[in-house]
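K.L.:
Build me a structure from this.
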Amino acid sequence: MNRYFVLVMCTLCLVIIAGGCIDDLVPVNKEDSQQELSAYEFDLFLNNSYDDEGRFIPTHTFYLSRNESARVVSIVENESLIDVIPLEDLSTPRDGAVSNVVVLGDISESTNVTPTSLSVFSMSKEPYDVNYTITEDVIRGQKHVFITFEHPVTGFVAYTMSKPLGHDFMYVTTPPSVVRFVLPQGYTTGNPLIGKVKPSPDRVFYDSFGRENLVWYNELESTGLLNFFGRSSPDGQREIDPIPKLISVKFYTVNAPRDLGIATFILGAFAFLVFSRYRAERKRLEQLRKDIEEQVIVPKKKGKE
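P.N.:
Just a heads-up that it's a prediction; the model follows:
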């Protein structure tokens, strides 16, 4: 009976594992018709979004939340493919890593990525009608979700990505790019004991809602030894390969350091009381042992006399 039970459990485990592997290996092609415009903030954030020669640098804003999702709003130019690397663990759903894709923009041939055009797009009341597909693939053991547009678009591309439960978030940049994290209202980061942020942001500010904003400028240019390993372009100039940067942040409530301090004080006081009582009880027992030994030894001495 036990052998049959073990055999059934092993078969069930193999079926579950095989089902998961098949789901990872076979790309999922689907159309996402849901477009909820009100779920996003199309803020015209163009901080260092143009280089010295006036070329546009893709700008990505991640609106972090307390739950298992993050809202992403990217400003792109002539982009036909968005590569999303979702963060997953046992708490994240297997399906729906990316949802509610909304585009406020136009076909790249019909517009330019200027502050004026982006301002018009940000105030649009209807999403741009563009066909796209969402596919999944596993590359080097890491799941990727690709949003592929029928035609290259310029403007705002927003989507919701799932993330593990908790107040941690990581993102791998694609330089050159400008990356902004917007923490939930009432949250902060940077405390070495509670929540760290790596690397340190290039800029920190608070928006009109009182939310903390962290900004990184992930430049493509490099100097020194990295130039030696660059590639040569057809015109003979050295080209620097993009070097991704891992950004990780752990955020917590503004009152968390104070609460941690109070909890530490209470635990410390309790530990001190326990230790003091232990020492007092130990001294009492030692004194009691000495008194008993004296009472036993003294009568023996008198008896010998």
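K.L.:
contacts, neighbours, all on C-alpha from now
P.N.:
OK.
K.L.:
Where do the helices of the stretch 51-200 of the chain begin and end?
P.N.:
Using DSSP state H, counting those that start in this stretch, the helices of the stretch 51-200 of the chain run over 115-122.
K.L.:
what number of residues lie near residue 8?
P.N.:
Residue 8 has 12 neighbouring residues, counting by other Cα atoms under 10 Å.
K.L.:
just residue 261 next, same as before
P.N.:
12.
K.L.:
Please apply the same query to the one 4 residues further on.
P.N.:
Residue neighbour count, defined by other Cα under 10 Å, stands at 12 for residue 265.
K.L.:
do you know how far the closest residue in space to residue 184 that isn't next to it in sequence is from residue 161?
P.N.:
Closest residue to residue 184 apart from its sequence neighbours, by Cα to Cα, 6 or more residues apart in numbering: residue 65 at 5.6 Å. Distance of residue 65 to residue 161, computed by Cα to Cα, to the nearest Å: 11 Å.
K.L.:
Please provide the structure for the following sequence as well, for comparison with the first:
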Amino acid sequence: MKTKNMFILLALLVVFMSGCIDQKREITLEEPGNISSYEYEVFLNDSNNETLANTTTYYILEDKVDVQAVHLVINSSELEIFPPESLGGGSDEEPIKNFVHLVEPTNVTVADPDTFMRLSNSTNVSEMNYTLTQDVVQGMRVVTLEFEEPVTGFIAYTLETPGTQTFTFMRPDSEFIRVVLPEGYVTGNRVFGIARPSPSNTTIDEEGRQTLLWISSEMREREEAIQVKYYTESAPMYFFAAIIALLAGVVIVLTRYSRSKKELESVREIFELEKEYDEKKKRKNK
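P.N.:
Take a look at the predicted model:
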């Protein structure tokens, strides 16, 4: 009996291990990424001493289907990417697309604004070798980018999302996390949508886009995911205009009802007076 149970446990272990092995696979990107399609901002967090830190910026495009992620990495050899296909977007075969890496080996470069400005003006992707693997960890799909050695520079790719006005993502291993909303969209109204957890700072960039900032060291351990619900700037105005129009309609209806009621009461009084007059006339004739 013990031997039989041992065989069953071994069989289950083999099945489990084979399933785990099958889930992990290497990703091959067929086409090189388009460098010019991304914004490579050297984010300094308003620091006077111009120090840099690992930063991830998500640019939500106007179609609300694609989101561009641009990582400013410093001395990193591995990056974890969480595609949002669990929310209805993305592809199992192509979890990321338009992949671009403008990086240099950390041991031959200096992580300062000048280096990143030079890399942002590059016309060719780096020749650093890398591997992309996809795996399922604790029920979540994870894409791991690995370089042969630590690198410094920009890493960019595009994620496909469900196309709703809600963007949810796992907190990456970056000190600064930024979300740039499409032009003409905002967040922060509790009726129409807010960001959870609350961002550390909210600004408007030169193009009029609302930009949200989170600082990882200031976030609690439970806040593993960030969700941003956004809406058009005109949505509150149209909403309140509709409310005012509805209230005005109600006032008009009540006014007409009150007027009609008074007219009916006047007619009823006249009718009652005529009826009373006729009764008096009948009694007099008798």
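K.L.:
shouldn't the residue nearest to residue 184 of the first structure be in contact with residue 187?
P.N.:
No: using Cα atoms under 8 Å as the test, residue 65 of the first structure is too far from residue 187 to be in contact (9.9 Å).
K.L.:
for the stretch 151-300 of the first structure, what spans make up the strands?
P.N.:
168-172, 177-182, 187-188, 197-198, 203-206, 212-218, 231-232, 238-239, 246-250, 252-253 (DSSP state E, counting those that start in this stretch).
K.L.:
Quick one: residues contacting the residue positioned nearest the centre of the second structure.
P.N.:
Central residue of the second structure (Cα atoms, centre = their mean): residue 167, 1.8 Å from the mean position. Residues near residue 167 of the second structure by Cα atoms under 8 Å, 6 or more residues apart in numbering: 161, 227, 228, 229.
K.L.:
Just the buried residues from those residues, in PyMOL please.
P.N.:
Under the burial definition 16 or more other Cα atoms under 10 Å, those of the contacts of residue 167 of the second structure that qualify are selected in PyMOL by:
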select buried, resi 161+227+228+229
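K.L.:
which of the contacts of residue 167 of the second structure map to contacts in the first structure?
P.N.:
Contacts conserved in the first structure for those, counting by both residues aligned by TM-score structural alignment, their matches' Cα atoms under 8 Å: 161, 227, 228, 229.
K.L.:
The last one matches what in the first structure?
P.N.:
For residue 229 of the second structure, the aligned position in the first structure is occupied by residue 250, per TM-score structural alignment.
K.L.:
Quick one: residues contacting its match.
P.N.:
Applying Cα under 8 Å, 6+ apart, the residues near residue 250 of the first structure are 167, 168, 169, 189, 194, 195, 196, 197.
K.L.:
is it true that residue 82 of the first structure touches residue 147?
P.N.:
Yes: assessed by Cα under 8 Å, residue 82 of the first structure is found in contact with residue 147 at 5.0 Å.
K.L.:
returning to what we had before: want to try JSON lines for the kept ones among the contacts of residue 167 of the second structure, with distance to residue 48 of the second structure as columns?
P.N.:
Shown next, in JSON lines, are these (distance: Cα to Cα, whole Å):
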{"residue": "161", "distance to residue 48 of the second structure": "36"}
{"residue": "227", "distance to residue 48 of the second structure": "30"}
{"residue": "228", "distance to residue 48 of the second structure": "29"}
{"residue": "229", "distance to residue 48 of the second structure": "32"}
